[in-house]
Structures are given as C-alpha cells and as structure tokens.
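Colleague: Based on what follows, work out the 3D shape:
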Amino acid sequence: MKIGQDMRPLVEKTKIEQRHVKEGKEDFQVLLRKENEKTHKERLKRLLFDIEKQGEKLARSQTIKELHQYKQLVERFVKEAVHFGMNLKHSSTFSHSGKMESHILVEKIDEELLNLATIVLDRNKQSIDLMGKIGEIKGLLINLYT
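Modeller: Alright, predicted model coming up:
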C-alpha cells in the first residue's frame, strides 16, 4: 500500500488553497479600509459644506442660536477628524515644542471659536470681522482635514 504518494497531491493542494484564502483576506481588509476612508472623507466634506452654510447664516443674522449651531458643527467636524483622520496623520508631525501638530490645530480652532463668540456677542463689531473669523476657522478645518 502506497499511502504517501496518494496523499502528497492533496496536502500540496490544501496548502495552495490556504495561501489563496490568506491573500484574499488581506485584499478584503485593504478594500474595507479604503472604503471606510472614502466614506469618512465624504462625511467630512459634507460637514465642511454644512459648516460653510451655517457660517453664511451666522454672518447674516449674528444670533446666539446661529453661533451655537455653528459651534456644534465645528465641534462635530473636529471630533470626526480627530477620531478617524488624525489616527492616520499622527505618524510624526511634531511641532517645535514637541506637541503633535494636530493638537495645535484643534487648540487654534477652539481659540478662533471663542473669538467668534466674542464678536457675535459684541454687536458693535463689523460683520467683516465676523466673516474673517468664519474664514479663518474654515481654513483651519481644511488644514485639519487635509
């Protein structure tokens, strides 16, 4: 009885099939990650569009309600970007003081939001200042996003 010769093709075939399954699994993981990134970027683009529209409303009406909605959208954008996107960007973007660059951007966005709130609350300021701050915040968000 020659068992060894009959079993060899089956063992080799099984090893080849296992290799294909592993390669397919990796391809699926790469594909899934790319789709997740694409979906997330689309969400960030949509949020950025919503922020822009809310900024226009805020510039027109200059009410606390519009400011609050604008701040909520900006905070949601920052959370989304930090939660997903910054994990990819944290590689080695350090500032001169040793802090991560993304943290500096988030702090700057918070600072500009406070400045914007001050402008809205101080009705004597020109709406040009308001539009300038909205533009600065949008620019910072774009820097955070890209």
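Colleague: rest of the way, CA atoms for contacts and neighbours
Modeller: Will do.
Colleague: Now do the longest helix along the chain: which elements does it pack against?
Modeller: Ordering each helix of the chain by length in residues (DSSP state H) puts helix 3-61 first. Helix 3-61 is packed against helix 64-80, helix 127-145, with contacts defined by 3 or more CA pairs under 8 Å, 6 or more residues apart in numbering; DSSP states H and E.
Colleague: got the angle for it vs helix 64-80?
Modeller: Angle, helix 3-61 to helix 64-80, by axes from the mean of the first three to the mean of the last three CA atoms, to 10 degrees: 160 degrees.
Colleague: ok and helix 3-61 relative to helix 127-145, angle-wise?
Modeller: 170 degrees.
Colleague: and helix 3-61, how far out from the chain's middle?
Modeller: 17 Å (CA atoms, centre = their mean, to the nearest Å).
Colleague: can you check stretch 122-141 too?
Modeller: 23 Å.
Colleague: what sits up against it?
Modeller: For stretch 122-141, the external contacting residues (CA atoms under 8 Å, 6 or more residues apart in numbering) are 48, 51-52, 55, 59, 77-78, 105, 108-109, 112-113, 115-116, 119-120.
Colleague: And this one, please, so the two structures can be compared:
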Amino acid sequence: MKVNQDIKSTIDPTKVQAHQRKGSTTSFQQTVSSEKQKLQESQLQQLLKDLTAQGEKVARFRSFQDLAKYKRMVRQFMDEAVQNGLSLEQSRSWSMNGDNRNLTLIKQVDEHLIQLTDDLLDEQKSTIDILDVIGEIKGLLLNLQV
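Modeller: Okay, the predicted model is just below:
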C-alpha cells in the first residue's frame, strides 16, 4: 500500500471561522455589557447631580412646584437604580419587646420625602432644617446606588 504525500489534510473552514467568531462574540458581549454599565452609572450620577440642584432650589424658593419636581426626580432615580440591577436590601430588626420589623431603604426615602413636604408647609422651619432633610434623602439615595 502506497501512501500518497500529495493528499493534503483539509480542515473545514466553517469550523475554523465558527471558533473564531465564538471567541470574538464573547469579548464583544463583555465589551457591550461593560459599556452599558458605565453608561448606567454615568446616567445615575447625572440624575443625582440634577437632584442635588433641585433640592437646593426647593430649599431656596420653597415652592410646591419645585417640591413636586424634586419628588418626581427622586422617584425617577429610584426607578432607574432598581431597573438597572441595583437590588434593594431588606433587613430584619428585633426590638427589646421581641417585635419583628422589616426595613427597606425605599420606605425610609418615602418617609423623608413626607417630612420634607411637612417642613416646607411649616413656614417656621429654617432653610437649614430643609437642607438637612434633603441631605438625608441624598445620603439614602447614595446608599441605594452603592
């Protein structure tokens, strides 16, 4: 039996291309997901920056229009944060009496928004008190983001 040296081993080119595509697809998907995450983080940072400016406007002018816009912006920030994969953490606490409480960050933000509304309605509250509540809301939102 004679072995022919003229026979070339053929490799199916579609298999080679499919293997190359698979490697490039993985890196492409990683690149897209990392860019998407960067975009979402920058969007949240911009929302937080706008929220801070609106909070200062609420404290300075004390108008209900500004307060309503501030509340909408807080709601928008929380929606964006939750939709972009930032999870809400729930915790349980026990009081001295043995009572069980479930705490969530969203509820705390809502309570502070209600307090801000009450402070704005109370003409005797100083701007510093209003800014204090706005600062607490911003801190809670930063905790949500991280």
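Colleague: which one of the contacts of stretch 122-141 of structure 1 sits closest to residue 40 of structure 1?
Modeller: For the contacts of stretch 122-141 of structure 1, the minimum distance to residue 40 of structure 1 (CA to CA) is 10.9 Å, reached by residue 77.
Colleague: gap between the closest one and residue 9 of structure 1?
Modeller: 57 Å (CA to CA, to the nearest Å).
Colleague: now do residue 116 of structure 1
Modeller: From residue 116 of structure 1 to residue 9 of structure 1 the distance is 73 Å (CA to CA).
Colleague: swap in residue 118 of structure 1?
Modeller: 77 Å.
Colleague: again, but for residue 140 of structure 1
Modeller: Counting by CA to CA - residue 140 of structure 1 and residue 9 of structure 1 are separated by 62 Å.
Colleague: how many neighbours does residue 62 of structure 1 have?
Modeller: By other CA atoms under 10 Å, 19 other residues sit near residue 62 of structure 1.
Colleague: which residue is nearest the middle of structure 2?
Modeller: Most central in structure 2 under CA atoms, centre = their mean is residue 81, positioned 2.4 Å from the mean C-alpha point.
Colleague: Excluding chain neighbours, what is closest to the equivalent of residue 57 of structure 1 over in structure 2?
Modeller: The equivalent of residue 57 of structure 1 in structure 2 is residue 57 (alignment by TM-score structural alignment). Nearest non-adjacent residue to residue 57 of structure 2, counting by CA to CA, 6 or more residues apart in numbering: residue 66, 7.0 Å away.
Colleague: The one you found - how many residues pack around it?
Modeller: The burial count for residue 66 of structure 2: 18, using other CA under 10 Å.
Colleague: How about the contacts made by the residue lying closest to residue 63 of structure 1 once chain neighbours are set aside?
Modeller: Nearest in space to residue 63 of structure 1, with sequence neighbours left out and distances taken as CA to CA, 6+ apart, is residue 120 at 7.0 Å. Neighbouring residues of residue 120 of structure 1 by CA under 8 Å, 6+ apart: 62-64, 67, 130.
Colleague: Mind listing what's buried along stretch 67-87 of structure 1?
Modeller: Neighbour-count burial for stretch 67-87 of structure 1, counted by 16 or more other CA atoms under 10 Å, picks out 67, 69-71, 73-75, 77-78, 80-82, 85-86.
Colleague: Cool, thanks, talk later.
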